[in-house]
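> Just the structure for this:
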Amino acid sequence: MRLLSPAIAALVALALIVTPAAAQRQPGDYPPGRDSQVQPGVAPGELLGPFEFHAAAFPGTVRRYWVYVPNGYDPASPPNLLVFQDGQRATHPDGSLRVPVVLDNLIAAGAIPPTLGLFVTPGNLSRRYPDNLGMENPDHRWQEYDELDDDYSRLLLDELLPEVRRQWAFTDDPARRAIGGTSSGAIAAFTVAFRHPEAFGNVISFVGSYVAIAAQEAGPAAAPLPAGDLYPRLIRHTPPRPLKVFLQDGSADLDNEHGNWFLANQQMLAAMEYANRAADEAGLPGPRYQVAHEWGDGAHSDAHGSAILPDVLRWLWGTP
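Okay, the predicted model is just below:
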């Protein structure tokens, strides 16, 4: 072992004494890693858009979408597919997630296969998508993302994916397709895969809103609509789906009239583990959930999810 000289050792000791406490990690600090930053020598894919899209599933709304085409894209070898909600944040070069940059780096390193990205905003109640929204949420978000019906799935599967496929090829294999998002975008992703495991076999869920946001009342005497807090019960009472699910949340996430986000995400994990265990104990054939998670100390933010996104994609699709 190499020993420090007395002079250098004294300087190191002094530095440790005077280092301010503020330099230590604070709860919720999750800086982006190397794979989330533009790297020299990595040929980027092409991010095309935004394109406007009017969906029959939600009349009177308009949304935007972007398509990420990986470097070296070959339509004769259809790439994997990643669909991510809240596309205005997922694609922003100065945002937390920077999904296209992550895809550039992982694909170039051979860590995941070539992947086509589709990034979609929620709908807005207007004829044209407002240019001044930036990374803010459009005004029809919870109605599309937080309700448990099949409308948003139908938008993606019957309308938007066929539209994208007119120009770009991608795989039909659900094991090579992933859908993800943060907050309400995460529950939207889970709903699509839970209802349609034949279409998506992988889910990325960051700070997922598995709470009662959609329990809006139609009137004073009306019963609340089904909402995300029902998912743990649904999962426990139905056979496991062939899904690979990654859950992330933080202990300082929201706690309000809709529910407690951190507890809700832990309930989701427990429900999938129970469903697997119950199926095993009953000797039932069929698939099991593959579920992984990472709990942190962050609040309702994209930061932790963005920091671990490269490793989540490796877990989903990593090549040996």
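
> rest of the way, CA atoms for contacts and neighbours
Noted.

> Sticking with N276, tell me its helix or strand.
Taking DSSP states H and E as the criterion, N276 maps to helix 261-281.

> can you pull the buried residues of that helix?
261-269, 271-276, 278-279 (16 or more other C-alpha atoms under 10 Å).

> elements contacting that helix?
Other helices and strands packing on helix 261-281, by 3 or more C-alpha pairs under 8 Å, 6 or more residues apart in numbering; DSSP states H and E, are helix 231-236, strand 244-250, strand 290-296.

> So which elements touch the second one?
It stands for strand 244-250. Other helices and strands packing on strand 244-250, by 3+ C-alpha pairs under 8 Å, 6+ apart, are strand 202-206, helix 261-281, strand 290-296, helix 303-317.

> which one of these lies closest to Q88?
With C-alpha to C-alpha, the closest approach to Q88 among those belongs to helix 303-317: 14.6 Å.

> Tell me the helices and strands packed up against the closest one.
When contacts are defined as 3+ C-alpha pairs under 8 Å, 6+ apart, helix 303-317 sits against helix 99-108, strand 202-206, strand 244-250.

> Single out the most deeply packed of the ones you listed.
strand 202-206 (a mean of 29; mean count of other C-alpha atoms under 10 Å).

> helices or strands up against it?
strand 177-182, helix 184-195, strand 244-250, helix 303-317.

> JSON lines for those, including distance to A108?
Output for the helices and strands packed on strand 202-206, formatted as JSON lines (distance: least, C-alpha to C-alpha, whole Å):
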{"stretch": "strand 177-182", "distance to A108": "19"}
{"stretch": "helix 184-195", "distance to A108": "26"}
{"stretch": "strand 244-250", "distance to A108": "23"}
{"stretch": "helix 303-317", "distance to A108": "13"}
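
> of all those, which lies closest to P100?
helix 303-317 (11.1 Å).

> List the buried residues for the closest one?
Applying 16+ other C-alpha under 10 Å to helix 303-317 flags 303-310, 312-313, 316-317 as buried.

> one more to put side by side:
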Amino acid sequence: MECTGQNSPLGNHTALVEFILIGFSDVPNLQGFLFGIFLIIYVFILTGNSLIIIITKADPSLQTPMYFFLRNFSLLEICYVSVTVPRLLADLYRQYGNISLLACAIQMFFFLILVDTECFILTAMAYDRYVAICKPLLYPVIMNNRLCMQLAVVCWTAAIPVHTIFISVVFSSTFCGCNQLNHFFCDAPPVVQLVCGDTFMFEMLTYAVAAFGASIPSFMILGSYVKIISTILKLPSATGRAKAFSTCSSHLMVVTLFFASGIIVYMKPKSTYSTGIDKFLSLFYTVLVPMFNPIIYCLRNKDVIVALRKFLQKWTVL
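Below is the predicted model:
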């Protein structure tokens, strides 16, 4: 049974030692079906992103900054879904969602870091498209190997100090009262709701962390695309405009899907908080969007399709 009510200084202060992830226990008859669906999705994500990494690394024609960042993005997607989906599958299989505070803290730590890393890599990919379309003559000079490596390192490491502090603050607090999380993994908003006493400071901290990891990158991406679209519209031929837009349309679709659902969960006011809706939105950007990414980048990218065909032909011959 799901807990209700808000922790207060006068409430039950029995310190909690574990959480219960409710997950999809409210639909017990569908747990086997959901296990099968999520397992198929997980295998598809691992296979699709692994293929993208192998293809863009092996094909000489794809040794460009755009595909360098796409490799990083695909590797990130594998890590990203592996933080939440295996645990979700295990809970669905055993119909048992207990998780210790330590395990919850570790899962939240890596999840939040990887979420921000995805935001930063998407921002780096937007900058790459901005330089390619708005400054094509300077593209080889600006997007050199050194800058690409530096951007990748920053994307993968920038969020570590921020979330080390955030997780330390949240999990050094006392949790009391209800220990049930109406979620399928340890995400920040539902965990913060279980902190004893007034959670205002923690909620503001969550907003600040979300602004660092999502809002700022989203504004940077928006600025890049304003300039990209402005440049594309000035091109003299319709063919040139279509070709230029096709180079960034896949990235724009992924950005829209990921940021829209993520920002709604982390930045919306507490008064509109709904565990059911938030759980669905979290499922959307933690499982469904990573499933769409290999499809979007493969089906909408002729170079990747050609490289994939060559790769498959090579292996079928062997």
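
> tm score of chain vs chain?
After superposition, the two chains reach a TM-score of 0.30 (TM-score structural alignment, normalised by the length of the second structure), with 149 aligned residues with a C-alpha RMSD of 5.9 Å.

> E52 of the first structure: which of the helices and strands packed on helix 261-281 of the first structure is closest?
Closest to E52 of the first structure of those is strand 244-250 (C-alpha to C-alpha; 29.8 Å).

> Check what contacts whatever helix or strand comes next after the closest one and list those residues.
Counting by DSSP H and E, the next helix or strand C-terminal to strand 244-250 of the first structure is strand 255-256. With C-alpha atoms under 8 Å, 6 or more residues apart in numbering as the contact definition, strand 255-256 of the first structure has outside contacts at W261.

> what does stretch 305-318 of the second structure give?
55-56, 59, 298-299.

> Any buried residues in the helix or strand harbouring I296 of the second structure, and which?
According to DSSP H and E, I296 of the second structure maps onto helix 289-299. By neighbour count on 16+ other C-alpha under 10 Å, the buried set for helix 289-299 of the second structure is 289-294, 297-298.

> helices and strands around it, which ones?
helix 31-58, helix 238-267, helix 302-317.

> mind checking how far the last one is from the chain centre?
Taking the mean of its C-alpha atoms, helix 302-317 of the second structure sits 28 Å from the chain's own mean (C-alpha atoms, centre = their mean, to the nearest Å).

> now the angle from it to helix 238-267?
Using axes from the mean of the first three to the mean of the last three C-alpha atoms, to 10 degrees, one finds that helix 302-317 of the second structure and helix 238-267 are set 90 degrees apart in direction.

> Buried residues, helix 302-317 of the second structure. List them.
Going by 16+ other C-alpha under 10 Å, helix 302-317 of the second structure has these buried residues: 303-304, 307-308, 311.

> In a markdown table: these, plus distance to P190 of the second structure.
Shown next, in a markdown table, are these (distance: C-alpha to C-alpha, whole Å):
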| residue | distance to P190 of the second structure |
| --- | --- |
| D303 | 42 |
| V304 | 40 |
| A307 | 43 |
| L308 | 41 |
| F311 | 44 |
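
> Return the member of the residues you listed nearest to V169 of the second structure.
The closest of the buried residues of helix 302-317 of the second structure, once distances to V169 of the second structure are taken by C-alpha to C-alpha, is V304, at 44.0 Å.

> ok, back up a step: could you say which one of the helices and strands packed on strand 244-250 of the first structure comes nearest to R89 of the first structure?
Short answer: helix 303-317, nearest of these by C-alpha to C-alpha, at 11.1 Å.

> Tell me what angle the closest one forms with strand 202-206.
With the same axes, to 10 degrees defining the directions, helix 303-317 of the first structure sits at 170 degrees from strand 202-206.

> before we move on, back to that, so which of the buried residues of helix 289-299 of the second structure is the closest to G32 of the second structure?
M291 (20.2 Å).

> what residues are up against that closest one?
Under the criterion of C-alpha under 8 Å, 6+ apart, the neighbours of M291 of the second structure are 41-42, 44-45.

> what would the residues you listed look like in TSV with neighbour count and distance to F120 of the second structure?
TSV is the format used below for these (neighbours: other C-alpha atoms under 10 Å; distance: C-alpha to C-alpha, whole Å):
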residue	neighbour count	distance to F120 of the second structure
I41	18	25
Y42	22	23
F44	16	24
I45	26	20
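
> and which of the buried residues of helix 303-317 of the first structure is nearest Q143 of the first structure?
Nearest member of these to Q143 of the first structure, counting by C-alpha to C-alpha, is G305, at 23.8 Å.

> now the strands for the stretch 51-200 of the second structure?
Taking DSSP state E, counting those that start in this stretch as the criterion, the stretch 51-200 of the second structure contains strands spanning 98-100, 180-181.

> Export those to JSON lines and append columns for mean neighbour count.
What follows is the strands of the stretch 51-200 of the second structure, written out as JSON lines (neighbours: other C-alpha atoms under 10 Å):
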{"stretch": "strand 98-100", "mean neighbour count": "16"}
{"stretch": "strand 180-181", "mean neighbour count": "22"}
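
> Now distance to C155 of the second structure too, for the ones you listed, in JSON lines please.
Output for those, formatted as JSON lines (distance: least, C-alpha to C-alpha, whole Å):
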{"stretch": "strand 98-100", "distance to C155 of the second structure": "30"}
{"stretch": "strand 180-181", "distance to C155 of the second structure": "30"}
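
> right, and the ones you listed - which one's nearest V169 of the second structure?
Of those, nearest to V169 of the second structure by C-alpha to C-alpha is strand 98-100, at 17.2 Å.

> packing partners for that closest one?
Strand 98-100 of the second structure packs on strand 18-21, going by 3+ C-alpha pairs under 8 Å, 6+ apart.

> again, 10 Å this time
strand 18-21, helix 65-94, helix 101-134 (3 or more C-alpha pairs under 10 Å, 6 or more residues apart in numbering; DSSP states H and E).

> Could you pull out the buried residues of the longest one?
Using 16+ other C-alpha under 10 Å as the burial criterion, the residues of helix 101-134 of the second structure that qualify are 101, 104-105, 107-134.

> repeat for the second one
Judged by neighbour count (16+ other C-alpha under 10 Å), helix 65-94 of the second structure contains these buried residues: 65-78, 80-85, 87-89, 91-92.

> Toward the C-terminus, what is the element adjacent to the helix or strand where R154 of the first structure lies?
Using DSSP H and E, R154 of the first structure falls within helix 151-154. Per DSSP H and E, the first helix or strand lying C-terminal to helix 151-154 of the first structure is helix 161-165.
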